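In: Return a 3D structure for these sequence lines:
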Amino acid sequence: MTEDFDPQKTRAAAWFRSLRDEIVAAFEGLETGFGGANPGRFEVTPTTRESGGGGLMSVMRGGQVFEKVGVNISTVFGTLGDRAQKAMAARGVPGMADDPRFWASGISLVAHMQNPHTPAVHMNTRMFWTPHAWWFGGGADLNPCIEYAEDTAHFHAALQAACDAHDPDYYGKFKAWADEYFFVPHRGRARGVGGIFYDDLNTGDWDADFVFTQDVGRAFLKAFLPVTERRLGTPATEDDREVQLRHRGLYAEYNLVYDRGTKFGLETGHNAEAVLMSLPPVAKWY
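Out: Below you'll find the model as predicted:
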């Protein structure tokens, strides 16, 4: 199975890299178009994983539009440890005790904005392989501290269009999954206004599932850029900033306590700075 899946692995990893390049260019273009004297730019750092693989960590700090944004890609491989094996077995992956090899590639993005009226956002897509199974996962969700109904509607409409092109049941299913996944139990509330989330996607047709995952990635800029551009000039008060910082505290709590990607990255020995790039630069708790 390893040899049979090498072409698919190569295609998937190349796609995540090309999507990363497109998003980085779009975000730097947004910084330039804002019109200030010091547009933000990404600092790009190669990352490595001692047990196999690595990636690129691309982070912009202190931009005019983005206070902090990371767009990371990675392709990692090796042998899953005991905890990760048990987690995979709990998800129904067979044979992990006999052959715990894995390969994973994906893109992960989190943006924390300067203007409190412009929502934070998260997006990731990935492919995971073991000798016993393969699947795709990912999604995107919007995290405004000050919600505008038209922004939420636009974001969801773009994601729904990507889903509807493949299966009329996908959007409803994956929206509900996002509502459940991005809920913060100890606060009794959602992290944001949702989006879509899917995991363990294996219909038996690798090409179809890969194309769907590509379309989710392509939908991201269509969903997020118009919302961002709409709010860039909205005046913000000190009270708005306080609301933003407290909402960032909620975001940080979720990512550190519940997020699967954070747990997997740290448990499998990936670069900690890359794994934790999702955390906001400044947050508050009371």
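
In: From here on, just use CA atoms for contacts and neighbour counts.
Out: Will do.

In: Please enumerate the strands of the stretch 51-200 of the chain.
Out: 53-61, 66-79, 101-113, 120-130, 133-143, 183-184, 189-190, 194-201 (DSSP state E, counting those that start in this stretch).

In: I'd like to know which elements the longest one is packed against.
Out: When you say that, I think you mean strand 66-79. Other helices and strands packing on strand 66-79, by 3 or more C-alpha pairs under 8 Å, 6 or more residues apart in numbering; DSSP states H and E, are helix 2-33, strand 53-61, strand 101-113.

In: and the angle for the last one with helix 2-33?
Out: Compare the direction of strand 101-113 with that of helix 2-33 by axes from the mean of the first three to the mean of the last three C-alpha atoms, to 10 degrees and you get 10 degrees.

In: Also this sequence, please, to line up against the first:
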Amino acid sequence: MTNQMEDERARASAWFRTLRDEIVAAFEGLEDSHHEGPFSDQAAGRFDVTETKRASDDGSDAGGGLMSVMRGGRVFEKVGVNVSTVYGRLGERAQMAMAARKGIPGMKDDPRFWASGISLVAHMQNPHCPAVHMNTRMFWTPHAWWFGGGSDLNPCLEYDEDTTHFHAVQKAHCDRHNAAEYPRLKAWADEYFYIPHRNRARGVGGIFLDDHNSGDWDADFAFIQDIGRAFLPAFQPLVEKRRVDAFGDAEKDAQLVHRGLYAEYNLVYDRGTKFGLETGHDANAVLMSLPPMAKWV
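Out: Below you'll find the predicted structure:
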């Protein structure tokens, strides 16, 4: 591995940590500023931070990260913001999955890998506030490297103006690089965040990409940074607007049912969940995305 690639990996890992810190501070700020409306009489939530470790087959250092989870706040019922940098050798099951899905030759002969990224899922107290998911990541093997990630909005009570805002911010950040990217990534998200056994999308979409390697690492890194930067301006204003809205039992019931849909997707289809469990990462961190309460009808 060249010194250049070592530097690039270090830059990517540091960026994901910086983005994590910005989001954690912004979310705790939302907790502090919620002074009226439902749940405003509760204590402001704070993140509990735990170090995570990846389990290697031989007990050697395999990296890890930080799992930051807030539960029972004024605004967030449960939100996790995880960042990790893991490495080592892929197990046989993960090798086969990677080779089959990505068509990477040589994985069996040299199964080393390195991966770093941030993953976020927020489940809200007020059902008028949309749940949301975001992640950005970089993956490396001796045979290939790529970036991936995106974000998507998952409201149980849909507001057209909220959906429009969320997508407009995503588009503006994508357009900084190439005007063709937003329509491509939006269509990709619509396809990826679809639940076949329910014949419906899990939310109102967003953007998604994987296997992103144009051959220009710096350009691709700048692009994935802007995907990460888009998250807070796309999501935070929606929370600030909706967190004061009154709701009743019908709205809360709709939220719990929608969370069941979210849980089904993450356990059955989500690639990140499967990869994290297959490669020995901390199971609690991998399954952080699951809602605190859900309902099936």
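
In: Could you report the TM-score for this superposition?
Out: The TM-score (TM-score structural alignment, normalised by the length of the first structure) is 0.98; 286 aligned residues with a C-alpha RMSD of 0.8 Å.

In: hmm, back to that, dump the helices and strands packed on strand 66-79 of the first structure to JSON lines, plus distance to Asp141 of the first structure.
Out: Shown next, in JSON lines, are these (distance: least, C-alpha to C-alpha, whole Å):
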{"stretch": "helix 2-33", "distance to Asp141 of the first structure": "16"}
{"stretch": "strand 53-61", "distance to Asp141 of the first structure": "19"}
{"stretch": "strand 101-113", "distance to Asp141 of the first structure": "10"}
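
In: Quick check: which of these is buried the most?
Out: strand 101-113 (a mean of 23; mean count of other C-alpha atoms under 10 Å).

In: Can you check which part of the second structure it sits on?
Out: Using TM-score structural alignment, strand 101-113 of the first structure lines up with residues 112-124 of the second structure.

In: any idea how far Thr163 of the second structure is from Lys241 of the second structure?
Out: According to C-alpha to C-alpha, to the nearest Å, Lys241 of the second structure and Thr163 of the second structure sit 13 Å apart.

In: Please apply the same query to Asp253 of the second structure.
Out: As defined by C-alpha to C-alpha, Asp253 of the second structure lies at a distance of 21 Å from Thr163 of the second structure.

In: The two: which is more packed in?
Out: Shown here are Asp253 of the second structure and Thr163; by other C-alpha atoms under 10 Å, Thr163 has more neighbours (22 against 15).

In: quick one: contacts for that one?
Out: 153, 204 (C-alpha atoms under 8 Å, 6 or more residues apart in numbering).

In: before we move on, the earlier item: nearest to Ser278 of the first structure, of the strands of the stretch 51-200 of the first structure?
Out: Ser278 of the first structure lies closest to strand 101-113 among those, at 5.4 Å (C-alpha to C-alpha).

In: now the closest one: how far from the chain's centre is it?
Out: On the basis of C-alpha atoms, centre = their mean, to the nearest Å, strand 101-113 of the first structure sits 6 Å off its chain's mean C-alpha point.

In: post-alignment, that strand versus the second structure, mean distance?
Out: Strand 101-113 of the first structure differs from its equivalent in the second structure by a mean of 0.1 Å after superposition (mean C-alpha distance after the TM-score superposition for the first structure).

In: How about stretch 132-150 of the first structure, which residues are buried there?
Out: For stretch 132-150 of the first structure, a neighbour-count test (16 or more other C-alpha atoms under 10 Å) marks 134-145, 147 as buried.
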